[in-house]
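A.B. asks: Just a sequence and a predicted model for now, questions to come.
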Amino acid sequence: MRRPLWYPLIALMTGILIGDRFVLAPEVLLAGMLPVLALLLLCLRRRWNAAALIALLLLTLTAGMLNIQRQLFLARQEKHVLHLADQGKMTLEGVVLSTEQAFPGKSTLIVLCRRVLQNQTPAPVTGKIRVAIPSDLSFQYGDFIRFHTKIKKIQGFHNPGSFDYERSQNRRGLYVSGFVSDRAGIVLIRPDTASGLKLKLERFRLYLKRLLEVHAASPQREILQAMTIGDQKALPQDVRDQFAKTGTSHILSISGLHVGIVAASAFFLMLLAFKSSEYCMLKFNIIKTATAAAIVPVLIYALVAGMGTPVLRSTLMTLAFLAALLIGRPKDLYNILAGAALIILIASPEALFEISFQLSFSAVLAILYGVEKLGKRQIPLPSAAPRWIAAGVNRLYLFLLVSTAATLGTLPIIAFYFNRVSAVALIANLVAVPLLGILALIPAMMFILTSVFSAALAGFFISIASFFTGIAVSIIEELALLPWSSLSFIKPNALEIALFYAFMYFLIEALTTDRPKDLQDVPARRPLWIKTGLLVCAALILADAAFLVLKDQFSSHLKITAIDVGQGSSALVRMPGGVNMLIDGGGFHDSSFDVGRAVIAPFLYAKRIRKVDIAVLTHPHPDHLQGLIHIVNAFDVREVWCAGLTADNDLYRLWEKTVAERGVKVRTLSAQSPPEVVSGVTFQFLWPLRPPPPGVQGMSYQETNDASLVIKMTYGARRFLVTGDISAAIEAFLTASGKDLKSDVLFVPHHGSLSSSSPDFLRVVSCRYAVISAGKNNVFRHPHPAVLERYRSAGAAIFRTDRDGAVSIDSDGQSLSVTPWIKKPDPDFVRRRAPNISLPTTG
């Protein structure tokens, strides 16, 4: 059987995917494995090889299902820390497993819980918790700590196409989090309680990190830290963005390039040492001995680098390659790659869902295939050309081939996760790989080696590596500033990703139709089949592109989505003809978490949106403004509608700067403004009464809320009211104004605060559906129970982003439907009869 490891690998991956989606009791899975195991033994005894293979694959599939669910099984245990969530503040004790920099001013610890103190009585507890602490507090791996915190379940944002942060953390065994505001809430009981190799390695990694801090400036320090000890968490966001735009992010992650240089350097150094000894040359096979000796530094470097997924994959492949050289067996790199993946997924099945795993293996697989098919081609040169020129040209061709293969192999995955692909990747890699991958990496490796016996010598090598790193950073920064350095992409679906890979396969096969002599007897229909597949894939890609371009232009529906942005507000309005409006952008007070980048942009890309024609800012509070800044930067925004309010803070100044730099037209609107008709939708501006005088500053928090832009949208017979954060006082003014406020859907004022949604206002609006944008378990306790009861009494069906996720509204101007993203029955809201509620056509 050729490449036998690919069969169990595919079976294991299938089992992991099924087990991640469908949960079965472990008893059921184990009971299912027993008859399959018996069948396997029977088939092996009777030499039924085909049946034995099927039984083995079924067993592997079931094992994958069981393995991916082990964290869930552990979390269901009675003593797991998950069962202490949402029960007020508690005192916990546990061992620090890892530390990381989360945001400026805040670090996080991953703690393995040991005990909980209840009424001064300790009780055993299991499971891990993520604890946020001030960045000026320092704890290390193995520290036994006690901390006082409120335990909360880890939550994400529930929007179509969004990254499922909650599930990704659950796969790692993290179900709860806590927060310690100051040093009074956390104390070190005993340091270094862990034992063994990992503790020694963590101490050594910390020592290397401190040497880098002393001898290298930022961002060279953080880049070398990523390339040597595998810690990318401290990389500045602007550096990440520049490397991503230029397609050179892979250099920041320890990969086959780094491990290969370690192996090659060790091999040649040992070879030189053995060649210097006549005794060794006569006594040993110095090639195999040097190969065996290279295994040790590879293992040491992998341990120092933290054994992340790319490191583990590269190490396993390097060790397999060295082992093949030692035993003199032919080496199939495809099989080695499959074996590395098998080992990783058996040990950590959750790695299948990690971006690093997907990018790492897709890049290597693409390189192997591309070099196999196209690597033996020779660049035609004049016969008089010197041999060294021919050799240099062919090496350059091979380098470009490897870079192109890796870029194309990872392109769909990068587009899926990051929605941006570099247009200068080949140029940037021609510069970055020699500078960072060789000139900076080799002294960085020497820094690790010499740090064991001389900190001064290690500092010298850090300075050399930092010099070349600085040159690379400067060039990458210049390339990233080019307006065409990267291209934005909508989020491809699974079928489109498969179609791309199929097209590339058929294209490469079509380019390599010349068959070797030993394959001349292959039927001639194979090239025809390849050409047919290529044409079919090309036709499907063109059809898909045409559909994406035309579908919105011919749409006659108004679609509104209240996006789940936590304790904030943001709504996407998609009008007939493909016109898009974003009302507010969510955000958090005093937080560096970018809702626009992390939540709204992925949602827009998932909805196949690359342009936002109109961005609306109801008022400049962070929970409505912050996310809009990234949207204006990353999307084609034509206009900004606002009430003319300003704010005297850095966030608003950044907003003004961003809008000005992008050349976006700003329109100040009020009740004095005439209605606007956009793509068949009428926008009527009900509040504020008039724009504020120019340069007005010093408005109080409540005054800014009450100056929110209030908009009524009308499409056919359906009406929608957006109210910002107005209070009952403004509601009373609007009610007394005599304006037609009646609406089918009301976007509830001020997140359901008690100070809004007055009974008289609800009576005049007479909405059928109330949509509340609020964060789960928020500190303001929005929406207020009394407000919820008012809406129930008014006969409105209530939808909440904190419990329903994104809320989607669809109307053709007559009928209307409301659909929550989380389709679960909610006993708290008896008014809701079904996940999808349709409003019949009225006369």
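C.D. replies: Yep, that arrived.
A.B. asks: make it CA atoms for all contacts and neighbour counts henceforth
C.D. replies: OK.
A.B. asks: I'd guess residue 711 is in a helix, am I close?
C.D. replies: No - read with DSSP: H, G, I helix; E, B strand; the rest coil, residue 711 is strand and lies in no helix.
A.B. asks: Which strands and helices lie in contact with the helix or strand that contains residue 401?
C.D. replies: Using DSSP states H and E, residue 401 falls within helix 387-418. Packing partners of helix 387-418 (3 or more C-alpha pairs under 8 Å, 6 or more residues apart in numbering; DSSP states H and E): helix 355-374, strand 420-422, helix 425-434, helix 494-511.
A.B. asks: Next, the buried residues of that helix.
C.D. replies: Judged by neighbour count using 16 or more other C-alpha atoms under 10 Å, the buried positions of helix 387-418 are 390, 393-394, 397-416, 418.
A.B. asks: residues contacting residue 408?
C.D. replies: residue 366 (C-alpha atoms under 8 Å, 6 or more residues apart in numbering).
A.B. asks: measure residue 289 to residue 281 for me?
C.D. replies: Distance of residue 289 to residue 281, computed by C-alpha to C-alpha, to the nearest Å: 10 Å.
A.B. asks: and residue 559, that's in a strand?
C.D. replies: Yes - looking at residue 559 with three-state DSSP, it is inside a strand.
A.B. asks: can you count the residues close to the nearest residue to it once chain neighbours are set aside?
C.D. replies: Once flanking residues are discounted, residue 559 sits nearest to residue 810: 4.6 Å by C-alpha to C-alpha, 6 or more residues apart in numbering. Residue 810 has 17 neighbours, counted by other C-alpha atoms under 10 Å.
A.B. asks: For residue 810, give me its contacts.
C.D. replies: Residue 810 touches 557, 558, 559, 560, 816, 817, 818, counting by C-alpha under 8 Å, 6+ apart.
A.B. asks: List buried residues within those.
C.D. replies: If we count by 16+ other C-alpha under 10 Å, those have these buried: 557, 558, 559, 560, 816, 817, 818.
A.B. asks: how about the residue lying closest to the fourth one once chain neighbours are set aside, what does it touch?
C.D. replies: Put plainly, it is residue 560. Using C-alpha to C-alpha, 6+ apart and skipping the chain neighbours, the partner closest in space to residue 560 is residue 573 (4.5 Å). Counting by C-alpha under 8 Å, 6+ apart, residue 573 touches 558, 559, 560, 561, 580, 581, 582, 583.
A.B. asks: here's the one I want to compare it with:
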Amino acid sequence: MFALALGLLALRWLPALPSGAGLLAMLILALMLLPFRTYPVAFFLVGLSWACISAQWALDDRLQPALDGQTRWVQGRVIGLPQHTGTGVRFELADSRSRTARLPQRIRVSWHGGPTVNSGEYWRLALTLKRPAGLLNFHGFDHEAWLLAQRIGASATVKDGERLAPARHAWRDGVRQRLMAVQAHGREAGLAALVLGDGSGLAPEDWQALQNTGTVHLLVISGQHIGLLAGLIYGLVAMLARYGGWPRGWPWLPWACGLAFAAALGYGLLAGFGVPVQRACVMVGLVLLWRMRFRHLGVWWPLLLALNGVLLIEPLASLQPGFWLSFAAVAVLVLAFSGRLGPWNVWQIWTRPQWLIAIGLFPVLLVLGLPISLSAPVANLFAVPWISLVVLPLALVGTALLWVPLIGEGLLWLAGGALDGLFKGLALLAAQLPAWVPAEVPLMYWLVSLAGAVIVLLPKGLPFRVLGWPMLLVAVFPPRDGVPNGQVEVLQLDVGQGQALILRTRHHTLLYDAGPRSGPVDLGARVVLPSLKKLGVGQLDMMLLSHADADHAGGAAAVALGLPVKRVVGGETEGLPAFLATQPCSSGEQWEWDGVAFELWQWSDAIEGNPKSCVLQVQANGERLLLTGDIDRAAEQAFLTSPLAVPTDWLQAPHHGSRSSSSWPFLQRLAPTAVLISRGRGNAFGHPHSQVLERYQALGSRVYDSAEQGAVRLRLGAFTPPTVARSQRRFWREPLP
């Protein structure tokens, strides 16, 4: 069983899937090994083969490259719970069909300004189709992996549509609509998350409070509540049987186990039957089965069987961080509780699990690149019993009794009030102690930290157990790969249709542009700030905003609120938040950091907008980088009269490669060896323009495009080739063009 699990999990690290012949050879080898009783190797190969076959099916179901960007009429059924926002609706379309092309079975659809869409409805939609893609950074969330794990073969935006048939068998959506219609102290979305596992209605500040306090699992990941509900049903039947309240003709134990498992499955279906819920249902079923047979279950068998059960049903579950956190948390508790000698008192039973989980999940969160909540043990100490014993029972019973006038709504009103009080307390705690985003840790240091966590979790009295603490904390202060004097590390982040570059010398850091912001989507907070923290940046010496457009300066406020910034300079000071205290770009200003020269330039005749972009030249050991913002042809012509108009090794393409920039005289004078383009895939502006790309090609310039290659990292002053994020091979990523 352990070998089977290793084979299923090995899929997560494959750079490419084996060919059909390779899969067939693995299966034949596994069958040949069985007669020789080499079961571990055989079952490992079986698990790996099944995982690869399932993953290949998902890859084959992706949108064909020839259809990328095309608009087609598509018919399909809405599944899941549609997410209605202030600007439109997002939902998933299943059983997609088109008369002219083969389409993926599941498409993720966004309808800006669209009507109300309900689960189970059948629609005919004019969709502009796109292949699965997402921002790709060295330390960021892998959206492509998430889409594949959800078996979503395409994304799309709606041009037009009509409803062909009303909703059928959409009871989960009906329950959500009833929950959202009750009066629950403004916490109706929280109740929907708790009961249905649907967190789409939670406000961003609620998500931030949950993340900072390590309590996200209490509202969205409902695995522990499955076990709680099953235990309550089992205990209720056992109590009735003990005190004579259970019918004597009915054997209480089979009924208790059957009703408990039915309750677990019912709540699992209500919550969407995600990975944590699958794991909980499998484990509950095994415990009840062994209980009926009066057999000792042991401590690791249920977890191992649940792991294999989830991965056999959906091998791609290992691509999701929630899978690892869910099983790791249970494994930590199993390891801690199985090794104890003698009973724990009530205080220990209440407090110790939270600290043990915090210790055990530390290296897991670290390797997944997720924020680590320092207040999680304290927050969960109160939040877990409050949710489990107060909010959840009221919410479930209230939901079940919604058909009874006043009673169901009254219970939900009480549940909402209890949940509102919890959120207010979590917000206060989060404000005092926000989540910590650790810097990137080398593999060897992470392995030492993992070993330290395991040693700390072992029972007391074992020799050298105290050494686990310094081993665990090794990952908190890992060594930093310093930048040598006279060089600068340049990182162009993938922020879609926007721009953000991080420049680090040995002791200083500069941020050139801060990424875009559009409505609630702030890539300064989602991408730029976490990337700075992953690099170990404690403060910015300068944030240089080329101009005030939202695609360049939209994320500046989030960055300034998350990190100390010594100085903010902007090509435009109007339109930027007042608290940034932005200083105007001073053309001709020069300074030196750690042997690296910096100089600013701005067109003096520019009035506002793109032509007023603040240009930065960086020179390290004779290698030059020019960052141009969104200057246009007129500004480029003026730039040619400046002393900075010299041959340049690295050029940031003006205005994302727009036709209005990158004029031929400008490029001839600079003669860039390589060009950096930051833009969104399939953007509405047509960046970069084909004529601009032809000019770069005529000059022999190498083009590094964030939409195609993801983030780009280079070491200016070392004259070495750059590294692109897409070069990190994963089987779900399209290869480099």
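C.D. replies: Arrived safely. Keep in mind that this is a model prediction, so the values were computed, not measured.
A.B. asks: hmm, back to that, which one in structure 2 is aligned with the residue nearest to residue 559 of structure 1?
C.D. replies: Aligned counterpart of residue 810 of structure 1 in structure 2: residue 715 (TM-score structural alignment).
A.B. asks: What of residue 618 of structure 1?
C.D. replies: So, by TM-score structural alignment, residue 618 of structure 1 is matched to residue 546.
A.B. asks: correct me, but that match touches residue 613?
C.D. replies: Yes - here residue 546 of structure 2 reaches residue 613: they are 4.7 Å apart, a contact under C-alpha atoms under 8 Å.
A.B. asks: Please enumerate the shared neighbours of those two.
C.D. replies: Residues touching both residue 546 of structure 2 and residue 613 (C-alpha under 8 Å, 6+ apart): 571, 572, 628, 629, 630.
A.B. asks: Out of those, name the two that are farthest from one another.
C.D. replies: 572 and 628 (14.1 Å; C-alpha to C-alpha).
A.B. asks: still on that earlier bit, write the ChimeraX selection for whichever of the shared contacts of residue 546 and residue 613 of structure 2 are buried.
C.D. replies: Here the buried members of these are turned into a ChimeraX selection, burial being counted by 16+ other C-alpha under 10 Å:
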select :571,572,628,629,630
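A.B. asks: The stretch 51-200 of structure 1: strands as residue ranges?
C.D. replies: 89-103, 106-118, 121-124, 128-134, 144-150, 152-153, 174-179, 186-190 (DSSP state E, counting those that start in this stretch).
A.B. asks: The shortest one vs structure 2, average offset?
C.D. replies: Mean deviation of strand 152-153 of structure 1 relative to structure 2 after superposition (mean C-alpha distance after the TM-score superposition for structure 1): 1.4 Å.
A.B. asks: what range in structure 2 matches that strand?
C.D. replies: The aligned range for strand 152-153 of structure 1 is 130-131, by TM-score structural alignment.
A.B. asks: Can you name the residues in contact with that stretch?
C.D. replies: Residues contacting stretch 130-131 of structure 2 (C-alpha under 8 Å, 6+ apart): 62, 63, 64, 65, 67, 68, 69, 70, 153, 154, 155, 156.
A.B. asks: For it, what is the distance to the chain centroid?
C.D. replies: In terms of C-alpha atoms, centre = their mean, to the nearest Å, the centre of stretch 130-131 of structure 2 is set 19 Å apart from its chain centre.
A.B. asks: before we move on, what about stretch 344-358 of structure 1?
C.D. replies: 14 Å.
A.B. asks: quick one: it aligns where in structure 2?
C.D. replies: So stretch 344-358 of structure 1 sits over residues 310-324 in structure 2, by TM-score structural alignment.
A.B. asks: Please enumerate residues in contact with the matching stretch?
C.D. replies: Applying C-alpha under 8 Å, 6+ apart, the set of residues contacting stretch 310-324 of structure 2 is 5, 8-9, 11-12, 50-51, 54-55, 145-146, 148-149, 275-276, 278-279, 364, 368.
A.B. asks: circling back to that earlier point, can you tell me how far the residue nearest to residue 559 of structure 1 sits from residue 675 of structure 1?
C.D. replies: 22 Å.
A.B. asks: so what corresponds to residue 761 of structure 1 in structure 2?
C.D. replies: By TM-score structural alignment, residue 761 of structure 1 lines up with residue 666.
A.B. asks: show me the residues around the aligned partner of residue 651 of structure 2 in structure 1 that make contact.
C.D. replies: Superposed on structure 1 with TM-score structural alignment, residue 651 of structure 2 falls opposite residue 746. Going by C-alpha under 8 Å, 6+ apart, residue 746 of structure 1 touches 720, 721, 722, 723, 765, 767, 769, 770, 771.
A.B. asks: Cross-check the contact I'm expecting between the second one and residue 712.
C.D. replies: Going back to what we said before, that points to residue 721 of structure 1. Yes - using C-alpha under 8 Å, residue 721 of structure 1 makes contact with residue 712 at a distance of 4.5 Å.
A.B. asks: what's the overlap in contacts for those two?
C.D. replies: Shared between the contact lists of residue 721 of structure 1 and residue 712 (criterion: C-alpha under 8 Å, 6+ apart) are residues residue 741.
A.B. asks: out of the two, which sits in the more crowded spot?
C.D. replies: Taking other C-alpha under 10 Å, residue 721 of structure 1 and residue 712 do not tie; residue 721 has more neighbours (25 against 21).
A.B. asks: any idea how far residue 17 of structure 2 is from the residue mapped onto that one from structure 2?
C.D. replies: Under the alignment (TM-score structural alignment), residue 721 of structure 1 maps onto residue 626 of structure 2. Distance of residue 626 of structure 2 to residue 17 of structure 2, given as C-alpha to C-alpha: 40 Å.
A.B. asks: what does residue 91 of structure 2 give?
C.D. replies: 30 Å.
A.B. asks: same thing with residue 182 of structure 2?
C.D. replies: 49 Å.
A.B. asks: Same question for residue 169 of structure 2.
C.D. replies: Residue 169 of structure 2 is 38 Å from residue 17 of structure 2, by C-alpha to C-alpha.
A.B. asks: neighbour-wise, which of those two wins?
C.D. replies: Neighbour totals were compared for residue 169 of structure 2 and residue 17, and residue 17 leads with 18 against 10 (other C-alpha under 10 Å).
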